[in-house]
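Novice: This is a predicted model, with the sequence first.
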Amino acid sequence: MNDKLITFIKDKYSTQEFIPLHVPSFTAKEKEYVSSTIDSTFVSSVGKFVDLFEKKIEGYTKTPKAVATVNGTAALHTALYMAGVRHGDLVITQALTFVATCNALYHMGAKPIFVDISMDSLGLCPIALEEYLEENAYLDMDGVCKKKGTNESIKAVVPMHTFGHPVDLDKILRICSVWNLTLVEDAAESLGSFYKGIHTGTIGEFGALSFNGNKIITTGGGGMVLCGSESIGAHTKHVTTTAKIPHPYEFYHDEPGFNFRLPNINAALGCAQMESLDTFLIQKRNLANDYESFFKGSDYIFVKEPNYAKSNYWLNAVICPSVEARETMLQETNNANVMTRPVWKLMHRLPMFQNCYRGHLKNSEWIEAHLVNLPSTPIDKVYGS
């Protein structure tokens, strides 16, 4: 299997050289737009491309207001802050996620509660979420969700759309409504993914996107807060700056600001990348279809989008039949200059999160032991699927 997989991937990318997991793709537009910011001297947080990039994301995702930030972690931090999460609060999320999800909570002084994932989406499982709350939470007289035994406040639920595959948001929204919890979507990996025709990150009260160098489009480093209303978006924009009240020369700041602003030079890169997004999505879907065909009839299961969703297939993944098969695939592909990787180590196994509350994590632990990510860079020509 692994020799055939290596040959398949090298044929797809038409090279015998090292094949990375995911790299950005650029056209002449990126150089043109970035050069124009240098010529204008507006390379920092002021410039036309920041506003234009926000408008492009608003138009694509249909969110009322998008607010650009310096990276995806800053976007999630801001979204959680605007959702009312504060020091000492608890937030329910998944253990199978990139560490940035939990880092944002840690630096706010909030603490994660880890709930299991669904095998359909590899994201937060509504059944596990509901079971955890019924067993471990209660609503106090003011309707605030509290942790049994400690009376700590549980403020929000943060599902992460793993590898771009949307979680079952309708069911999670219903649970959040029953328990008075705010839904904040970690949509860092899912630009171009849709849940029942609605873009991820726009269904909860807030969403957070990432434009890191390995994402489907990149600004080098960058993120975006997706806000549920224009008024909330205006306040979100305010706190991502230094919260300065506009004035020709006076400096007056009316609340603590994060200074999480995205520089204009990065936004210029993002504007150019947005012009290629539809092409990238087609190329990624073609590649995913080819991977699915390759593994069909074998003991290996290609990870497909849930039937209620349309995924961007940001990172392709395969579930191996055994832990030994996973290890062998990782070793043999990487030894052959084809980069593959295991899924992230579960968050509760990391020293800073090992004492966090958690429910059963049987699906998360099984996926951790069996999943391998495959090269997923968009291929700039259409292959048969």
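Specialist: Happy to help now that I have it. Numbering: from 1, shown residues only.

Novice: When you work out contacts or count neighbours from here on, use the C-alpha atoms and nothing else.
Specialist: Will do.

Novice: can you pull out the helices in the stretch 151-300 of the chain?
Specialist: 169-178, 230-240, 264-274, 277-295 (DSSP state H, counting those that start in this stretch).

Novice: got the buried residues for the first one?
Specialist: Taking 16 or more other CA atoms under 10 Å as the basis for neighbour counts, the residues of helix 169-178 that come out buried are 169, 172-173, 175-176.

Novice: what's the offset of that helix from the middle of its chain?
Specialist: Relative to its parent chain, helix 169-178 has a centroid offset of 20 Å by CA atoms, centre = their mean, to the nearest Å.

Novice: Kindly report the same for stretch 120-132.
Specialist: 17 Å.

Novice: Comparing the helices of the stretch 151-300 of the chain, which stretch has the densest surroundings?
Specialist: A comparison of the helices of the stretch 151-300 of the chain by mean neighbour count, using mean count of other CA atoms under 10 Å, puts helix 264-274 on top with a mean of 26.

Novice: what's the spacing between residue 267 and residue 126?
Specialist: 36 Å (CA to CA, to the nearest Å).

Novice: Check residue 46 too.
Specialist: Residue 46 is 42 Å from residue 126, by CA to CA.

Novice: likewise residue 171?
Specialist: When distance is defined by CA to CA, residue 171 is 6 Å away from residue 126.

Novice: next one: residue 243
Specialist: 37 Å.

Novice: who's more crowded, the two?
Specialist: residue 126 (23 against 19; other CA atoms under 10 Å).

Novice: So the more buried one is in contact with residue 170, correct?
Specialist: No: at 9.2 Å, residue 126 does not count as touching residue 170 under the criterion of CA atoms under 8 Å.

Novice: chain center to the helix or strand encompassing residue 74, what's the gap?
Specialist: Counting by DSSP states H and E, the element that carries residue 74 is helix 72-82. Taking CA atoms, centre = their mean, the mean C-alpha location of helix 72-82 is offset from the chain mean by 12 Å.

Novice: Please apply the same query to stretch 201-221.
Specialist: Distance, centroid of stretch 201-221 to centroid of chain: 6 Å (CA atoms, centre = their mean).

Novice: And stretch 149-167, by the same measure?
Specialist: The answer for stretch 149-167 is 13 Å, by CA atoms, centre = their mean.

Novice: here comes the other one, which I'd like you to weigh against the first:
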Amino acid sequence: MNDMILELAKKIKSMYPQKDFIPLHEPKFKGNEQKYIADCIETGWVSSVGKYVDQFERMLAEFTGVKRAVAVVNGTAALHIALKIVGIQPNDEVLIPSLTFVATGNAVVYCGAVPHFIDVSTETLGIDPFKLDDYLRDVAVINGNVCINKQTGRIIRAVVPMHTFGHPVDIDVLFDVCERWNLIMVEDAAESLGSYYKGIHTGNFGKASALSFNGNKIITTGGGGAVLTNDEKLADYAKHLTTTAKRPHRWKYEHDQIGYNYRMPNINAALGCAQLEYIDDLIEKKRRLVQRYEQLIAGCQGVRLFKEPRFARSNYWLQTLIFDENICDINQVLETFNNQKVMSRPIWTPLHLLRPFQNSPKADLQVTEKLQYQIVNIPSSPYLGDDIDG
């Protein structure tokens, strides 16, 4: 097994011999980025108001198929606001996967709510809706059209599916669970720009959803995020809250509630506009990269490449290897790959194991606790798929 891991690392390193070190994911700039940013500088419109913010929001809405997009400073802020506008209240419980980036849990806590951790599916790496439904039958009851946790007495208000590494969860089944238990769905689509569930772009299913444009995402605005929704009133509310809840006026500073200084600067939106102009090409290269990795690991025992679920078309944001349980030590894999200057990383530490969340309610998390020792993300930059025939 050790020889196989070393050989696999060397094969990946040989994919791009021009580079001494292959990072996990880096952005690609090949369009109008410099032109649009220079326009911001030359005109002085570099802050949170400007034509590129409006244009970026329109382009996002058109690309994803939602009615409205509201650009914000990062994906965590986007999820925080998405939860706020759908009515998450202090002391509510919000069902989230434990196998997710810490921002999912943090955004719940920002609302004064309580993360309630649930398990994931091996088919999607996201929420397992069947297991969730069984779990709710044990711990919850509908009382006055509200889902109540029988153990804590708190309202279970919402569920937040996270589309792990760009792979959509089984939305239809999860939506049925939400209807049965009167739960609001808010999608954490931070990683899934360009991913589709049964032909519909992720972010269209939740009452509100969140995107991220961090430097390692499909497209980047440097730092940034967006709230997506098909509800015009919620979109207006999101825009109001993220602009310090300031009432429109030519000169007065009137704020009608506690708001947030979350608006995306124009100069960042300019970068995003340029990136969106060729996002289809970026995604196609990442999908071609899957073919390349399949060829590389062919014949390797005890490891497989994670593939998109049968009902989805994924952006393949991060390429993912899953090692057979008890075959090898993940830390040994990570050390070997990184020693070969092939950047790789494990999946996030499950949130229920982190100190801030150790007292949070949780379901049986057997799959989550196994997967943390099986998953390794490997280099996923679009240029690695450049020379694949499509």
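Specialist: All right, it came through fine. None of these values were measured; they are calculated from a predicted model.

Novice: How close are the two chains, by TM-score?
Specialist: Here the TM-score for the pair of chains, by TM-score structural alignment, normalised by the length of the first structure, is 0.97; 384 aligned residues with a CA RMSD of 1.3 Å.

Novice: quick revisit: which part of the second structure lines up with the helix holding residue 74 of the first structure?
Specialist: Residues 75-85 of the second structure are where helix 72-82 of the first structure lands when matched by TM-score structural alignment.

Novice: Repeat that for stretch 148-161 of the first structure.
Specialist: Using TM-score structural alignment, stretch 148-161 of the first structure pairs with 150-163 in the second structure.

Novice: Over to stretch 274-291 of the first structure?
Specialist: With TM-score structural alignment as the criterion, stretch 274-291 of the first structure aligns to 276-293.

Novice: got a list of contacts for the matching stretch?
Specialist: 31, 59-60, 194, 218-219, 305, 315-317, 319, 380-386, 388-390 (CA atoms under 8 Å, 6 or more residues apart in numbering).

Novice: List only buried entries from these.
Specialist: 59-60, 194, 218-219, 305, 315-317, 319, 380-385.

Novice: Mind picking the two most distant members of those residues?
Specialist: 59 and 305 (32.6 Å; CA to CA).

Novice: how big's the offset between the helix or strand hosting residue 41 of the second structure and the first structure?
Specialist: Using DSSP H and E, residue 41 of the second structure sits in helix 33-43. When the first structure is superposed, helix 33-43 of the second structure averages 0.9 Å from its matched positions, counting by mean CA distance after the TM-score superposition for the first structure.

Novice: Go ahead and measure how far the helix or strand just after that helix is from the middle of the chain.
Specialist: Remark: after helix 33-43 of the second structure, the chain's next helix or strand is helix 51-64, criterion DSSP H and E. Chain-centre distance of helix 51-64 of the second structure: 19 Å, with CA atoms, centre = their mean.

Novice: Compute the inter-axis angle for helix 51-64 of the second structure and helix 279-297.
Specialist: Between the axis of helix 51-64 of the second structure and that of helix 279-297 there is an angle of 60 degrees, by axes from the mean of the first three to the mean of the last three CA atoms, to 10 degrees.

Novice: after superposition, how close is the helix or strand following helix 51-64 of the second structure to the first structure?
Specialist: Sequence order places strand 68-72 as the next helix or strand after helix 51-64 of the second structure, per DSSP H and E. Following the fit onto the first structure, the mean deviation recorded for strand 68-72 of the second structure is 0.5 Å by mean CA distance after the TM-score superposition for the first structure.

Novice: Show the contacting residues for residue 165 of the second structure.
Specialist: Contacts of residue 165 of the second structure by CA under 8 Å, 6+ apart are 191-192, 316-319.

Novice: ok, these in the first structure: which stay?
Specialist: Checking these against the first structure (both residues aligned by TM-score structural alignment, their matches' CA atoms under 8 Å), the contacts still present are 191-192, 316-319.

Novice: Residue 348 of the second structure: which of those is nearest?
Specialist: Using CA to CA, these come closest to residue 348 of the second structure at residue 318, 13.0 Å.

Novice: The closest one matches what in the first structure?
Specialist: Using TM-score structural alignment, residue 318 of the second structure pairs with residue 315 in the first structure.

Novice: Return the residue of the first structure that is most distant from the centre.
Specialist: Most distant residue from the mean C-alpha position of the first structure: residue 249, 39.1 Å away (CA atoms, centre = their mean).

Novice: Relative to residue 142 of the first structure, how far out is that residue?
Specialist: Taking CA to CA, one finds residue 249 of the first structure at 45 Å from residue 142 of the first structure.

Novice: ditto for residue 59 of the first structure
Specialist: For residue 59 of the first structure, the distance to residue 142 of the first structure - CA to CA - is 39 Å.

Novice: Looking at these two, which is more packed in?
Specialist: residue 59 (13 against 6).

Novice: The second structure: which residue goes with the more buried one?
Specialist: In the second structure, residue 59 of the first structure lands on residue 62 (TM-score structural alignment).

Novice: Then residue 116 of the first structure?
Specialist: So residue 116 of the first structure corresponds to residue 119, using TM-score structural alignment.

Novice: what number of residues lie near its match?
Specialist: Neighbours of residue 119 of the second structure (other CA under 10 Å): 26.

Novice: on that earlier part again, in the helix holding residue 74 of the first structure, what counts as buried?
Specialist: 72-82.

Novice: how far apart are it and its match in the second structure?
Specialist: Helix 72-82 of the first structure versus its aligned partner: 0.3 Å mean (mean CA distance after the TM-score superposition for the first structure).

Novice: and the next helix or strand after that helix, what does it pack onto?
Specialist: Going down the chain from helix 72-82 of the first structure, the next helix or strand is strand 90-94, by DSSP H and E. Contacts defined by 3 or more CA pairs under 8 Å, 6 or more residues apart in numbering; DSSP states H and E place strand 90-94 of the first structure against strand 111-115, strand 154-158.

Novice: for the first one, packing partners?
Specialist: Counting contacts by 3+ CA pairs under 8 Å, 6+ apart, strand 111-115 of the first structure is packed against strand 90-94, helix 99-108, helix 126-136.

Novice: let's see it at 6 Å
Specialist: strand 90-94 (3 or more CA pairs under 6 Å, 6 or more residues apart in numbering; DSSP states H and E).

Novice: Can you show me the strands along the stretch 201-350 of the first structure?
Specialist: In the stretch 201-350 of the first structure, the strands defined using DSSP state E, counting those that start in this stretch lie at 206-210, 223-227, 301-302, 309-310, 316-319, 341-342.

Novice: Since that was my last question, I'll sign off now.
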